[in-house]
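Enquirer: Generate coordinates for the sequence data below:
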Amino acid sequence: MAMSGGKLPRQRMWEAIRTLAKSNVALTTYNVSRRSGLDDEAVRDYLRALGKAGIVRQLQAMARDALWELVSDEGAEAPRVNKRGERQPPEAVECIWRALRILGELNATEASAQAAAGGATISEHGARIYLQGLALAGYVSRSGGTPGVPAIYRLLPGRYSGPLHPIYQRCTYEQVYDPNLDKVVWVKGQQPDPAELSGLRIEVERLRKLLDEWLWANEWTDAQAAPGGLVERTQAEIPE
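Expert: Here you go, the predicted model:
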């Protein structure tokens, strides 16, 4: 899993594409590669896929490089397209994470249905495993779960760390990785291991990243506003 700063490679490429498209710097494969920190071949593949999807257009071929134009800025999230330019559905757990943010609580059956509504597929059992992982990491609380009464998983106040879904990793050991924080927030068997401490770590990391953004304020030009809804996100952290 290649991640840096909590962002997947295509997300970093997309942000570089959007930034270059709004600047006086040429939108080329080389410049996207340098700005995103990814190799030229990976950038070239993604630009070609975006081109087939009609999101960018190649203006000029230059040996192994090319000059591109952003035709359709689809917002902050990197477009999901395969090599043929076909749209790819979101991951099931991404749909569940988004539904938790909107609805506040879910049981496993509802989580599976929310994933299906988003164009993804996950069994009720798979949804339950993911929700249990979020509970272990301190993102949600769990209530119920007796025979005939499905367990309800409720998103805890202040535990929504961002739009990227926390990843419940089950390989040789269990852990939850949060790409919004670029941090493993829970590991099975860690001491101490109360969910409340995991939740507090999530809040601290989120606030630290918010503070880091403000510390870069002197890099903004007079014509620039606070990036990424920073003011609104900061106000949301201040209790009424």
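
Enquirer: Only C-alpha atoms from now on, for both contacts and neighbour counts.
Expert: Noted.

Enquirer: What are the buried residues along stretch 47-54?
Expert: Buried residues in stretch 47-54, defined by neighbour count with 16 or more other CA atoms under 10 Å: L47, R48, A49, L50, G51, K52, A53.

Enquirer: what's the answer for stretch 6-25, then?
Expert: 6-7, 9-18, 20-21.

Enquirer: And stretch 187-202, by the same measure?
Expert: V187, A195, S198, G199, L200, R201, I202.

Enquirer: closest to E237 among the buried residues of stretch 6-25?
Expert: Distances from E237 to the buried residues of stretch 6-25, taken as CA to CA, are shortest for G6 (20.7 Å).

Enquirer: Could you pull up the contacting residues of that closest one?
Expert: D178, P179, N180, L181, D182, K183 (CA atoms under 8 Å, 6 or more residues apart in numbering).

Enquirer: can you check G138 too?
Expert: For G138, the contact set (CA under 8 Å, 6+ apart) comprises L156, R159, A195, E196, L197, S198, G199.

Enquirer: Tell me how far the residue most central in space within the chain lies from A115.
Expert: Central residue of the chain (CA atoms, centre = their mean): L164, 2.3 Å from the mean position. Distance of L164 to A115, given as CA to CA, to the nearest Å: 15 Å.

Enquirer: Now do V187 against V204, distance only.
Expert: With CA to CA as the criterion, V187 and V204 are 17 Å apart.

Enquirer: And for P90?
Expert: 28 Å.

Enquirer: same deal with L134?
Expert: 17 Å.

Enquirer: Of those two, which one has the most company?
Expert: More crowded of L134 and V204, by other CA atoms under 10 Å: L134, with 24 against 13.

Enquirer: To check against the first, give me the structure of this:
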Amino acid sequence: MAKRNQPTLAGDVPSRQQIWESIRTLHANKLTITMARLDLLLPKVPASRITDYLRGLTAAGYLERNDPHKKPGKVVEYRLARDIGFEAPRVRRDGSEPPAPGREQLWRTMKIIGEFTAADLASAATTPDRTIAEATAHEYCKFLARADYLAITREPGPALPTRYRLAAGRWTGPMAPQIRRTKELYDPNTKSVVYSRVTRVDGGEP
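Expert: Below is the predicted model:
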């Protein structure tokens, strides 16, 4: 049975997303973006991680330095030059964009293709930069179905794989729900655990 809206740790949200949300908050409040202000908003995120992300965002054109020729001892101030919305840009330190993780590709693809099997989804989500294995898609679909994100449109049978579709109203946002090592499904869009596997006394699953 799915468990919804359980409390969770802030650390479950990727640090990149936390930094980006804090940048947008400062911008919305008409405050310049500085390391000191981000440190106050993000006490659990290492300063080195914030610095690396600021560098990448600047190189990619999302941020601009107010004084590109900072003098020693002067605080570096940034402004948000390119706001793409809620989802944090994925950038390396040099500003280049890495390929999207496999589950992000699966999550976004299933919104587009209608009904699908795990094989259909893996094929549609595969790009020249990243190949998605059918086994990866199968595991992800299984967890999303248990959390009621996917509706089953055809039960599996002899030589017939399960068919799915995204359930009505279950697209919660652009960030892919994550399968934790504890076999829970965590949705970073809602910041909640949406499924937790319950183990039977005899060791099986319900």
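
Enquirer: With both chains overlaid, what TM-score comes out?
Expert: In this superposition the chains share a TM-score of 0.76, using TM-score structural alignment, normalised by the length of the second structure; 190 aligned residues with a CA RMSD of 2.8 Å.

Enquirer: Widest-spaced pair of the contacts of G138 of the first structure?
Expert: For the contacts of G138 of the first structure, and using CA to CA, no pair is farther apart than L156 and L197, which are 13.0 Å apart.

Enquirer: Quick check: which element contains the aligned residue in the first structure for V76 of the second structure?
Expert: In the first structure, V76 of the second structure lines up with A66, judged by TM-score structural alignment. Per DSSP states H and E, A66 of the first structure falls inside strand 65-70.

Enquirer: Quick check: buried residues in stretch 58-65 of the first structure?
Expert: Across stretch 58-65 of the first structure, burial judged by 16+ other CA under 10 Å covers Q58.

Enquirer: contacts for stretch 123-130 of the first structure?
Expert: Identification of contacts with stretch 123-130 of the first structure by CA under 8 Å, 6+ apart yields V93, I96, N107, A108, T109, A111, S112, Y168.

Enquirer: Go again with 10 Å.
Expert: For stretch 123-130 of the first structure, the surrounding residues in contact (CA atoms under 10 Å, 6 or more residues apart in numbering) are 92-93, 96-97, 106-113, 115-116, 121-122, 131-136, 151-153, 166-169, 176.

Enquirer: Likewise for stretch 23-41 of the first structure?
Expert: 4, 9-21, 42-47, 58-62, 64-70.

Enquirer: chain center to that stretch, what's the gap?
Expert: Centre-to-centre, stretch 23-41 of the first structure and its host chain are 22 Å apart (CA atoms, centre = their mean, to the nearest Å).

Enquirer: re the thing from before, restricted to helices, list the contacts of stretch 23-41 of the first structure.
Expert: In helices, judged by DSSP state H, the following of these are found: 9-21, 42-47.

Enquirer: in the first structure, which spans are helices?
Expert: 9-21, 29-36, 40-52, 92-103, 108-117, 124-136, 195-215, 230-237.

Enquirer: right, so of those helices, which gets closest to N82 of the first structure?
Expert: When the helices of the first structure are ranked by distance to N82 of the first structure, counting by CA to CA, first place goes to helix 40-52 at 6.3 Å.

Enquirer: how much space between R146 of the second structure and R163 of the second structure?
Expert: From R146 of the second structure across to R163 of the second structure, the span is 14 Å (CA to CA).

Enquirer: Need the distance between the two termini of stretch 59-75 of the second structure.
Expert: End to end - CA to CA - stretch 59-75 of the second structure spans 19 Å.

Enquirer: If you could redo that for stretch 23-35 of the first structure, that was the one I meant.
Expert: 13 Å.

Enquirer: If we go by neighbour counts, what in that stretch is buried?
Expert: A26, L27, T28, T29, Y30, N31, V32, S33.

Enquirer: Same question for stretch 119-130 of the first structure.
Expert: Residues of stretch 119-130 of the first structure classed as buried by neighbour count (16+ other CA under 10 Å): A120, T121, I122, S123, E124, G126, A127, R128, Y130.

Enquirer: Identify the residue of the second structure aligned to the fifth one.
Expert: Spelled out, that is E124 of the first structure. Aligned by TM-score structural alignment, E124 of the first structure pairs with E134 of the second structure.

Enquirer: how close does that match sit to R103 of the second structure?
Expert: For E134 of the second structure relative to R103 of the second structure (CA to CA), the value is 12 Å.

Enquirer: where's L54 of the second structure relative to E77 of the second structure, distance?
Expert: L54 of the second structure is 11 Å from E77 of the second structure, by CA to CA.

Enquirer: overlap in contacts of these two?
Expert: Common neighbours of L54 of the second structure and E77 (CA under 10 Å, 6+ apart) are I33, T34, M35, L63, E64.

Enquirer: Now for the last one, how many residues are close by?
Expert: Burial of E64 of the second structure is recorded as 20 neighbouring residues (other CA under 10 Å).

Enquirer: Relative to A78 of the first structure, which of the buried residues of stretch 187-202 of the first structure is nearest.
Expert: Proximity of those to A78 of the first structure was ranked by CA to CA; the top entry is I202 with 24.3 Å.
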